[in-house]
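[1] Sequence and predicted structure are below.
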Amino acid sequence: MSATAPNVSRLHVVTGKGGTGKTSVAAALALALAGSGRRVLLVEVEGRQGIAPLFGAASLGYQERHLAAGLDGGEVFGQSVDADEALLDYLAMFYRLGSAGKVLQKTGAIDFATTIAPGLRDILLTGKLKEAVARTESGRMAYDAVVLDAPPTGRVVKFLNVTVESGRLAKTGPIGKHSRSVARMLHSSLTAVHIVTTPAAMPVQETADAYKELMAADLPVGHLVLNKVAGAKTVEVTAEEVGAGLARAGLSADAALVGGLMDEYASARAEIEAVDAYRDRLERLGRPVAELPLLPEGVDLSGLYQLARVLRPGVAGARRSAGGSDAA
């Protein structure tokens, strides 16, 4: 298995430090992936409810429902995966406890089980992701891609790797088999983990740390997404050029005005050079870097489509290599 994913696969896990905009990036990626005739499922976990407001929709539930049209006429569906509901699914699939599972839920037994065994929640959540990736309807895949708005970088490796540990502990039986199956998918070319950051010291450092952790856990890293980038490349400007420009515009090129404009230029230049430095640091990690602009008015559905158009050629446009190892 490889810890890098040169070509993005069917399960896209989007993580990042809090405040970097990972939920917006996940939503935009889902729109970008929803090409003509394609269906994409956008999933959130842990009751975050961050996706629906971006689409101007009501809060998501456990049942999948249509959210928006993709860039090229595809469809994006949304779901909020709850561990208790996922456990009911698990009991129905592996133990055929359909109605009995509902009784357990009413008595509080399911909530008790997921509370005393915190790792069980992550096993159930990642298991539900695998079910969505592998599900077929009428002879074709139910979804062409699944995008997960994942836990933040500080917790994502533990979240994704929980089935490895549970598979080792449970050597036999449905839990062990299920865990190993999910672990194979998460460590295969079917999965790509994208890390979202912003051009600032702490988020970039946390991205570098998360990248190393993912590599050490043999989890497939996809793109590094530099989000909320403002400004353009630096251009050399002198005080004389500023003065000449003011004169051509019929404005007074007095020293105070030219000096004030040069101070503004120096400040903007420093910010742009800082972004260049952060970009260079990310590129040195050896993974492709996608760059998204800062949207001054905030991110709404229109903004998501704008970000999706930027993502489409890179992150959403990548394809699996023919030699990649798949796991079902």
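    Perfect, thanks for sending it.

[2] Please make it C-alpha for all contacts and neighbour counts, starting now.
    OK.

[3] Hmm, L186 is touching L219, no?
    Yes. Using Cα atoms under 8 Å, L186 is in contact with L219, at 6.9 Å.

[4] pretty sure L60 contacts Q49?
    Yes. Counting by Cα under 8 Å, a contact exists between L60 and Q49, whose distance comes to 6.8 Å.

[5] let's bring in a second one:
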Amino acid sequence: MTTRRQGPGGAAPDGVRLHVVSGKGGTGKTTVAAALALALATGGRRVLLVEVEGRQGVAQLFDAPPLPYEERRVAVAPGGGEVLALAIDAEEALLEYLELFYRLGRAGRGLKKVGAVDFATTIAPGLRDVLLTGKAYEAVGRRDRDGRPVYDAVVMDAPPTGRVVRFLNVNSEVAGLAKVGPIRSQADSIMGLLASPRTAVHLVTLLEEMPVQETVDAVAELRAAGLPVGAVVVNMARDPRLEPAVLAAAAEGGLPRDGVAEALRAGGLEPDPAVLDALLAVGAEHAARAALEARQRERVAALDRPVLELPLLAEGVDLGALYRFAEDLAPLAGAPARAAGGGPA
């Protein structure tokens, strides 16, 4: 299947360091985030893939053990690059924050034992979002001893489209929590990254009415919040199996019964009436589905963002499929198609 690339341009803006991937549940956003990390790492680059929902979806995709709260290499990219992954835990992030800003050390661990950490992140969900996004912010800005970035890019497997704007708009989330102080300062710094050209929020959808509508709504909400919209990735895309004229006839219930029967005979099959009825029904259903997908493609194209499509794989998504998808997503990485080689860590 040929991967479509639509819209103005095909690559994310130059200088993007943080790629946020969101999508309606069930659209495959974690798969897209993992494949994008591989694409970004192609050619010798180092990329961190972070997840924030505690589902361990990244570990499952890379056939790795559950991720701890530390960065672990999960894959080697074509050309010698590498992908590291991190499951960000709000409690651990808070303890790290308390140590960084307040030097609490063991006292902070004591707070966890008495349940204070969980209590704090439960009653103040805005604080939780600051902690989760703050860890990605720290990774983007981290430098080695020579002053070079530790990671060439960071990819975040973010919450679904229905929650992603609230999750990313950390300034509004902490407005009632802290007017001044380290928390407010941290939120301002994070927002400075999230609202800048160094970030791109990519949205994953299927060619179905509800996922496309959520994508349309998310684009409008992101723009209203001043957050940079990246590309739209259409996942599990399928090409029509019938020629346009045949599709049109099937949609109108006008496929020639005699013609279908003759085609069966030519294939060495007896055109049983029940079989003919079933084939004509399947043809009409396929035509209706193709028409629906064509309408949804038009809605996605109207968003005026780069659009890439990933094919539906009958065999499902395995580790090899991630490398195939990474090639399809290479334009988002500003990179050429992947070279041969590469594999799991």
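    Looks like it came in fine. Since we're looking at a predicted model, the values are computed, not measured.

[6] Show me which of L60 and Q49 of the first structure is the more surrounded one.
    Higher neighbour count among L60 of the first structure and Q49: L60, with 22 against 16, using other Cα atoms under 10 Å.

[7] How about the contacts made by the residue mapped onto the more buried one from the second structure?
    Aligning on TM-score structural alignment places L60 of the first structure opposite L67 in the second structure. Neighbour list for L67 of the second structure: Q56, A59, A85, L86, A87 [criterion: Cα atoms under 8 Å, 6 or more residues apart in numbering].

[8] so what corresponds to L18 of the second structure in the first structure?
    Under TM-score structural alignment, L18 of the second structure pairs with L11 in the first structure.

[9] can you pull the contacts of its match?
    V133, A145, V146, V147, L148, L190, T191, A192.

[10] From T126 of the first structure, how far off is it?
    L11 of the first structure is 11 Å from T126 of the first structure, where distance means Cα to Cα, to the nearest Å.

[11] now swap in M93 of the first structure and tell me
    15 Å.

[12] the more surrounded of those two?
    T126 (26 against 12).

[13] Per the alignment, name the residue of the second structure opposite that one.
    Checking TM-score structural alignment: T126 of the first structure goes with T133.

[14] what's the neighbour count on the corresponding residue of the second structure for I110 of the first structure?
    In the second structure, the residue matched to I110 of the first structure (TM-score structural alignment) is V117. Number of residues near V117 of the second structure (other Cα under 10 Å) recorded here: 19.

[15] isn't V117 of the second structure right next to G110, touching?
    No. Applying Cα under 8 Å as the test, V117 of the second structure and G110 come out as separate, 9.4 Å apart.

[16] so what corresponds to L48 of the second structure in the first structure?
    So L48 of the second structure corresponds to L41, using TM-score structural alignment.

[17] and its match, which of the three is it?
    strand (DSSP: H, G, I helix; E, B strand; the rest coil).

[18] what's it in contact with, if anything?
    Taking Cα under 8 Å, 6+ apart, we find L41 of the first structure in contact with A30, E64, V76, F77, G78, Q79, Y143, A145, V146, V147.

[19] still on that earlier bit, okay, among the contacts of L67 of the second structure, which ones form the most distant pair?
    The distance between the two most remote of those (Cα to Cα) is 10.4 Å, for Q56 and A85.

[20] Is it correct that Y69 of the second structure is in contact with E91?
    No. Assessed by Cα under 8 Å, Y69 of the second structure is found out of contact with E91, at 10.0 Å.

[21] Please identify which of the two sits among more neighbours.
    E91 (19 against 14).

[22] Helix or strand: which one has the nearest residue to the more buried one once chain neighbours are set aside?
    Distances taken as Cα to Cα, 6 or more residues apart in numbering place V117 nearest to E91 of the second structure, at 6.1 Å, with adjacent residues excluded. Taking DSSP states H and E as the criterion, V117 of the second structure maps to helix 116-123.

[23] same for that helix, what does it pack against?
    helix 90-102, helix 125-141 (3 or more Cα pairs under 8 Å, 6 or more residues apart in numbering; DSSP states H and E).

[24] For K179 of the second structure, which of these is the nearest?
    Nearest of those to K179 of the second structure, taken as Cα to Cα: helix 125-141 at 12.9 Å.

[25] distance from that closest one to the first structure after superposition?
    Once fitted to the first structure, helix 125-141 of the second structure is off its aligned match by 0.7 Å on average (mean Cα distance after the TM-score superposition for the first structure).

[26] In that helix, which residues are buried?
    By neighbour count on 16 or more other Cα atoms under 10 Å, the buried set for helix 125-141 of the second structure is 126-137, 139-140.

[27] now the closest residue to P149 of the second structure other than its chain neighbours: how far from L332 of the second structure?
    Leaving aside its chain neighbours, P149 of the second structure sits nearest to R143 (4.4 Å; criterion: Cα to Cα, 6+ apart). To L332 of the second structure, R143 of the second structure is 24 Å away according to Cα to Cα.

[28] what do you get for A220 of the second structure?
    Distance from A220 of the second structure to L332 of the second structure, by Cα to Cα: 21 Å.

[29] coming back round to it: just the buried members of the contacts of L41 of the first structure?
    Buried among those (16+ other Cα under 10 Å): A30, V76, F77, G78, Q79, Y143, A145, V146, V147.

[30] Can you lay out the helices and strands packed on helix 116-123 of the second structure as a markdown table showing distance to A301 of the second structure?
    What follows is these, written out as a markdown table (distance: least, Cα to Cα, whole Å):
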| stretch | distance to A301 of the second structure |
| --- | --- |
| helix 90-102 | 37 |
| helix 125-141 | 30 |
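
[31] Would you tell me which of the ones you listed gets closest to V233 of the second structure?
    Closest of those to V233 of the second structure is helix 125-141, at 22.0 Å (criterion: Cα to Cα).

[32] Output the contacting helices and strands for the closest one.
    helix 90-102, helix 116-123, strand 153-157, helix 161-168, helix 170-173, helix 182-194.

[33] Ranking those by mean neighbour count, which comes first?
    Each of these was scored by mean neighbour count; the highest is strand 153-157, a mean of 25, by mean count of other Cα atoms under 10 Å.

[34] Just the residues contacting that strand, thanks.
    16-22, 29-30, 33, 36-37, 40, 46-52, 136, 139-140.

[35] And for stretch 99-106 of the second structure?
    Contacts of stretch 99-106 of the second structure (Cα under 8 Å, 6+ apart): L98, G108, P182.

[36] counterpart of it in the first structure, which residues?
    Counting by TM-score structural alignment, stretch 99-106 of the second structure falls onto residues 92-99 of the first structure.

[37] and what of stretch 152-166 of the second structure?
    The aligned range for stretch 152-166 of the second structure is 144-158, by TM-score structural alignment.
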